[in-house]
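Engineer: Any chance you could fold what I've pasted below:
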Amino acid sequence: MFRGAVAVVVLGLLGWSDGFRLGRTQQFGFLPPPKVAVGTSLPPDQWFTQTLDHFNPTDTRTWKQRYFTNATFYKPGGPVFLQINGEGPANPQWMVEGAWISYAKRLNAYLLSLEHRYYGKSLPTEDASTENLIYLSSEQALADLAIFTVSMRKSLGLNKNKWIVFGGSYSGSLAAWYRLKYPHLVHGAVATSAPILAQVNFKEYLEVVKASLATWGEECNSMVYEANRELHLLLQHRVGWQTITQQFRLCEPLDGTNQLDVANLFSVLAGNIEEVVQYNLDNRAFEGVKGTNITIDTVCSVLTNTTLGSPYARYAALNSMFLDVQGEKCLDYTYKSMVDQMQATSWENNTDVGGRTWIYQTCTEFGFYQSSDSSDQPFGNEFPLDFFTRQCQDIFGTKFTTALLNYGVKRTNSIYGGHNLKVTRVVFPNGSIDPWHALGVTTNISSSAPAIFINGTAHCANMYPASPSDLPQLTAAREQIFRLITQWLHQKDV
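Structural biologist: Purely as a prediction, here's the structure:
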């Protein structure tokens, strides 16, 4: 049984994410939860007294950080599995479902999960104002993990057990970096779909989207290219603006001279396809999430359906399909609306404060801007790098310059090593469909830090529960990860 009281989960349709920006869904962050059966008991919220600023010994302020435990599978001497959470709410459904649960059952592991500061319910400051976000960084998050680990070792009597950490996407990066920076606390790490290299201009993202669409057929990319070309031509005159406003169901009339609105519109429309590609066939159907049947096949079938009219008309039809799935009457595309949403600092009644905090991390540490600057992609060139970098200043203030961003990214790679990080007992699973693999580890660093490149799978697919429809290589990857963990547990701490 779980230690402490339990809550009973009641599942309904969670809905397709209300927004997809910088590769992140609004509702869940980078890692939507798995589905659990109705009536399944979930562990309750627990609270850990955490230090606000780990790097100022004179600052003794603390706050409450949310975590979960599950001792159902534990037997004395078994390992401790710690799930690291990233830029979204920690979800207790992961405490009872997912590939790591099957590993825990087989290895008698004790399960812990720690929510990332500034996301979900783990709110260290009274609001998300720019001055209060100075305590938000990957370094502070890793120090949170260290303090939490030391405390749990003592309070739960797990000091002699070997700890293995798990993470996916940004939290996968944290898993690798935790093993790198605190090797005395963590014995091994599974860093799934982890962007290890910080990079301001992540133009390769759309290149991988193109390659992933090409797995359906080159015609799909051709139609995306033609649709964006026609859309660009319509922008050249006012009648075209009216046509775009009507056919793409825009909430406000389009002004084709407003370059920021135009850039945001092209970026949002590309984001529809980006989200489908990033999470294509990754077992999100387990979540019961409305819209998870929308796959690359769905998108390309619409874009190549000549009965819908020109490629531009098909692109509009695809946009309408997404709006209908989301339950939205119109597309809120304006740059001002997006910035206004990101400027909201209250934790109360804010549906996407996590979007603000994640953008802050991109502006200060990572970049990761999925620009249209590459010529090897079909989405046009309407949302270049400077469209993203100016958002840092417009959202957080004038001091958040491109120079500051470049320094922050350089500093991140200096601290962690970028693609040259030196770690042992870390495995890096990535999917070939997932655009984030372009910043990840896809070839072995060493025999003790192997990569698992899973052909045909998407973002964090190996973390989800197994399905009869899984590709054989995905099933093999999950088993390879289990074998690695088992080997690590027989190795001495180093």
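Engineer: use CA for all of it now, contacts and neighbours both
Structural biologist: Will do.
Engineer: got the contact list for residue 205?
Structural biologist: By CA atoms under 8 Å, 6 or more residues apart in numbering, the contact set of residue 205 is 370, 435-436, 438.
Engineer: Tell me the one among those nearest to residue 403.
Structural biologist: Proximity of the contacts of residue 205 to residue 403 was ranked by CA to CA; the top entry is residue 370 with 18.4 Å.
Engineer: Would you mind listing which of the contacts of residue 205 are buried?
Structural biologist: Those of the contacts of residue 205 that meet the buried threshold are 370, 435-436, 438, by 16 or more other CA atoms under 10 Å.
Engineer: Same list (the residues you listed) but as a markdown table, adding secondary structure and distance to residue 353.
Structural biologist: Output for the buried ones among the contacts of residue 205, formatted as a markdown table (DSSP: H, G, I helix; E, B strand; the rest coil; distance: CA to CA, whole Å):
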| residue | secondary structure | distance to residue 353 |
| --- | --- | --- |
| 370 | coil | 21 |
| 435 | helix | 25 |
| 436 | helix | 23 |
| 438 | helix | 28 |
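Engineer: Dump those residues to JSON lines, plus distance to residue 255.
Structural biologist: Converted to JSON lines, the buried ones among the contacts of residue 205 look like this (distance: CA to CA, whole Å):
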{"residue": "370", "distance to residue 255": "24"}
{"residue": "435", "distance to residue 255": "32"}
{"residue": "436", "distance to residue 255": "33"}
{"residue": "438", "distance to residue 255": "35"}
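Engineer: now, among these, which is nearest to residue 379?
Structural biologist: Checking the buried ones among the contacts of residue 205 against residue 379 by CA to CA gives residue 370 as the nearest, at 11.5 Å.
Engineer: so that closest one makes contact with residue 201?
Structural biologist: Yes: assessed by CA atoms under 8 Å, residue 370 is found in contact with residue 201 at 6.7 Å.
Engineer: Distance check, residue 339 against residue 303.
Structural biologist: Residue 339 sits 31 Å away from residue 303, going by CA to CA, to the nearest Å.
Engineer: Looking at these two, which is more packed in?
Structural biologist: In this view residue 339 and residue 303 are compared by other CA atoms under 10 Å, and residue 303 has more residues nearby, 27 against 16.
Engineer: how many other residues sit next to the closest residue to that one other than its chain neighbours?
Structural biologist: Of all residues not flanking residue 303 in the chain, residue 314 sits nearest, at 5.3 Å (CA to CA, 6 or more residues apart in numbering). The tally of other residues near residue 314 (other CA under 10 Å) stands at 24.
Engineer: what about residue 314, distance to residue 328?
Structural biologist: Distance from residue 314 to residue 328, counting by CA to CA: 19 Å.
Engineer: One more sequence to fold, the one below, so I can look at both together:
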Amino acid sequence: MRAVSPVRIQTLSAYPSGRFKDLVTAMRFRFPSEMRAWQIIAKVIEYSRKQRMGPFLLFFMVFMLRNVESMMNSYFATPSVALLMQKHKPKTIPPGYKAHYFPQVIDHFNHHPQGSKVFYQKYLMNKKYWHKGAPIFVYTGNEGHIDSFAQNTGFLLDIAPKFHALIVFIEHRFYGESMPFGNKSYNSVKYLGYMNTGQALADFAFLITSLKQNLSSEASPVVVFGGSHGGSLAAWFRLKYPHIAIGALASSAPILQFITPPDSFDAAVSKDYKDVSLNCYNVIRGCWDELDSYSNNTHSLLELTDTFKSCKIVGSTYYVGSWLNAAFIYTAMANYPTKANLLKPLPAYPVQEMCKIIDEYPKGASKLNRAFAAASLYYNYSGTQTCFDLEDESYIEGIRGWDWQTCTEMIIPLSSSKESMLKKYSYNYTLHAEACKRRYGVTPRPYQMTTEYGGIGIEKVLKRFGSNIIFSSGMQDPWSRGSVLKNISASIVALVTEKGAHHLDLRAATNEDPDWLIMQRKQEVEIMQKWIDEYYEDYKQA
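Structural biologist: Predicted coordinates:
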């Protein structure tokens, strides 16, 4: 498919465009998600015969099916740092941890034969500093392989000696090695139906309870931790299972993103760059018009291939835009004050470094060229790349799982703002729902999460109901706009830092950490110490 020349594609596009659009869209969503590529192609051939299509039109349809698939994946996907971590990092267990597997029930809420079967849920454990009766710190795993989260969450290991804590990282069902139906787990909606937040939280509850019993340490207090979606899970776990966890540290937890203005994420990304340099912001904002001036013909695509140092001939301006957009978004999320390698190796304050590249670029250069130079910092800070794969569609472990979640309960509407520097886009629930229906046969439930865990007016509810939750956020992180940014009560507190980024506080401490980050972590430790002291005092009096 990739060998099709731009000339041939342009020739084929002479067919009526409306027919192509309707035909390809209808064909793509007529196939169940379980079908293999050869089955889809067979269906295309059968359909082409009925429609009396010529061979070139048939060939173009198969080509388009491949591209529609990738574009629909990007449409469904809410930016997920966790999934990109799986793609760019080796999955190795960090030193000091040992992998274990817990026999977990597939369905915690219904009693039927299939749901009563068990699967083996992976969790990591570090007992180096622990003694019986001491606290247990649990990371509530989110959308990815648990090894990656343990590698990037050094805070728990840093504070474990002070508390003599046992550290446990639990993998989320349907991710990593924790597949309820093995290699078939993503093959059918009858399996995917067991993948939801309620089941995942119940997994954590049963595993933690069983672990405490097996360790003969039922009296050990449990504090849950999580970052990003894992942070939301930690907060929800504390609300749902207060008898199991005495408190939660929810870092960069966008529990209110479901009801936050859709353009808030985009506006936050743009603000990060605009605060550094107005010129930088304007250059990135203006590069999209320059990109749109290119057409998908041979000359334009070859020119873009050269400009963006693509390893292969660029097949569409769509891929160039997506490549640029991803660089600016993920750099904002990982705008850490020290060198880091969350997704890719990046310098300290990478947004500032990107803008420095743009501002110091030779005069007379196009905005698109300057945007490319800045984006190259994200993709090639290490200097090892000789070319870029702009159409990288390599498999990201877990993408089908997150796609399912965004089609069922994790309905997070995102759109661009009026002042956005990013490529303009809008959210359309109707189109999203129709696509999910065709893809999985399900209709998204946009109010599922807010009905189960709260949303509008949550501060009034939690003020009287909840307790012992730390919501930590960094305003450099675009997801911060969907988190809790003000104290709700004396024990549900928001620790907000102006220069913090995506769950920065959960990363391991370094010698280069700024004072404000050191202070934030110190506050978190002091609050958790208070929870634990109160727990032991109450336990003695019981």
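Engineer: now what about the TM-score between them?
Structural biologist: These two chains, once laid on top of each other, score a TM-score of 0.81 by TM-score structural alignment, normalised by the length of the first structure; 446 aligned residues with a CA RMSD of 3.4 Å.
Engineer: Relative to residue 182 of the first structure, which of the buried ones among the contacts of residue 205 of the first structure is nearest.
Structural biologist: residue 436 (25.1 Å).
Engineer: hang on, isn't the closest one packed against residue 195?
Structural biologist: Yes: using CA under 8 Å, residue 436 of the first structure is in contact with residue 195, at 6.2 Å.
Engineer: thinking again about what came up before, which residue in the second structure lines up with the residue nearest to residue 303 of the first structure?
Structural biologist: Aligned by TM-score structural alignment, residue 314 of the first structure pairs with residue 370 of the second structure.
Engineer: longest helix anywhere in the second structure?
Structural biologist: Counting residues, the longest helix found in the second structure (DSSP state H) is helix 515-541.
Engineer: so how far is that one from its chain's centroid?
Structural biologist: Relative to its parent chain, helix 515-541 of the second structure has a centroid offset of 29 Å by CA atoms, centre = their mean, to the nearest Å.
Engineer: For it, name the packing helices and strands.
Structural biologist: Where contact means 3 or more CA pairs under 8 Å, 6 or more residues apart in numbering; DSSP states H and E, helix 515-541 of the second structure is packed against strand 492-497.
Engineer: post-alignment, the strand it packs on versus the first structure, mean distance?
Structural biologist: After superposition onto the first structure, strand 492-497 of the second structure sits on average 0.4 Å from its aligned residues (mean CA distance after the TM-score superposition for the first structure).
Engineer: equivalent range in the first structure for that strand?
Structural biologist: Going by TM-score structural alignment, strand 492-497 of the second structure sits over residues 449-454 in the first structure.
Engineer: List the neighbours of that stretch that are in contact with it.
Structural biologist: Residues outside stretch 449-454 of the first structure that contact it (CA under 8 Å, 6+ apart): 423-432, 441-445, 473-474, 477.
Engineer: picking that back up, okay, and the common contacts of residue 370 and residue 201 of the first structure?
Structural biologist: Common neighbours of residue 370 of the first structure and residue 201 are listed as residue 385 (criterion: CA under 8 Å, 6+ apart).
Engineer: Counting neighbours, what do you get for residue 416 of the second structure?
Structural biologist: Per other CA under 10 Å, the neighbour tally for residue 416 of the second structure reads 20.
Engineer: For the aligned residue in the first structure for residue 232 of the second structure, which non-adjacent residue is spatially closest?
Structural biologist: With TM-score structural alignment as the criterion, residue 232 of the second structure lines up with residue 173 in the first structure. Closest residue to residue 173 of the first structure apart from its sequence neighbours, by CA to CA, 6+ apart: residue 194 at 4.7 Å.
Engineer: And the one you found, how far from residue 418 of the first structure?
Structural biologist: Using CA to CA, residue 194 of the first structure is found at 11 Å from residue 418 of the first structure.
Engineer: From residue 244 of the first structure, how far out is the closest residue to residue 332 of the first structure other than its chain neighbours?
Structural biologist: Nearest non-adjacent residue to residue 332 of the first structure, counting by CA to CA, 6+ apart: residue 251, 5.4 Å away. Going from residue 251 of the first structure to residue 244 of the first structure by CA to CA gives 11 Å.
Engineer: Could you check which of those two has the larger neighbour count?
Structural biologist: Taking other CA under 10 Å, residue 251 of the first structure and residue 244 do not tie; residue 244 has more neighbours (21 against 14).
Engineer: Residue 255 is in contact with the more buried one, correct?
Structural biologist: No: using CA under 8 Å, residue 244 of the first structure is not in contact with residue 255, being 10.2 Å away.
Engineer: got the contact list for residue 295 of the second structure?
Structural biologist: 301, 317 are the contacts of residue 295 of the second structure under CA under 8 Å, 6+ apart.
Engineer: Surely it forms part of a helix?
Structural biologist: No: counting by DSSP: H, G, I helix; E, B strand; the rest coil, residue 295 of the second structure falls outside a helix, being coil.
Engineer: Next SSE downstream of the longest helix along the first structure?
Structural biologist: Ordering each helix of the first structure by length in residues (DSSP H) puts helix 259-278 first. Using DSSP states H and E, the helix or strand that follows helix 259-278 of the first structure in sequence is helix 296-303.
Engineer: In the second structure, what stretch matches that following helix?
Structural biologist: Across the second structure, the stretch matching helix 296-303 of the first structure (TM-score structural alignment) is residues 351-358.
Engineer: what does that stretch rub up against?
Structural biologist: By CA under 8 Å, 6+ apart, stretch 351-358 of the second structure touches 272-273, 276-277, 280, 283, 331-332, 335, 347, 370-371, 373-375, 377.
Engineer: quick one: which two of those are the most distant?
Structural biologist: Going by CA to CA, the pair spanning those furthest: 283 and 347, at 21.5 Å.
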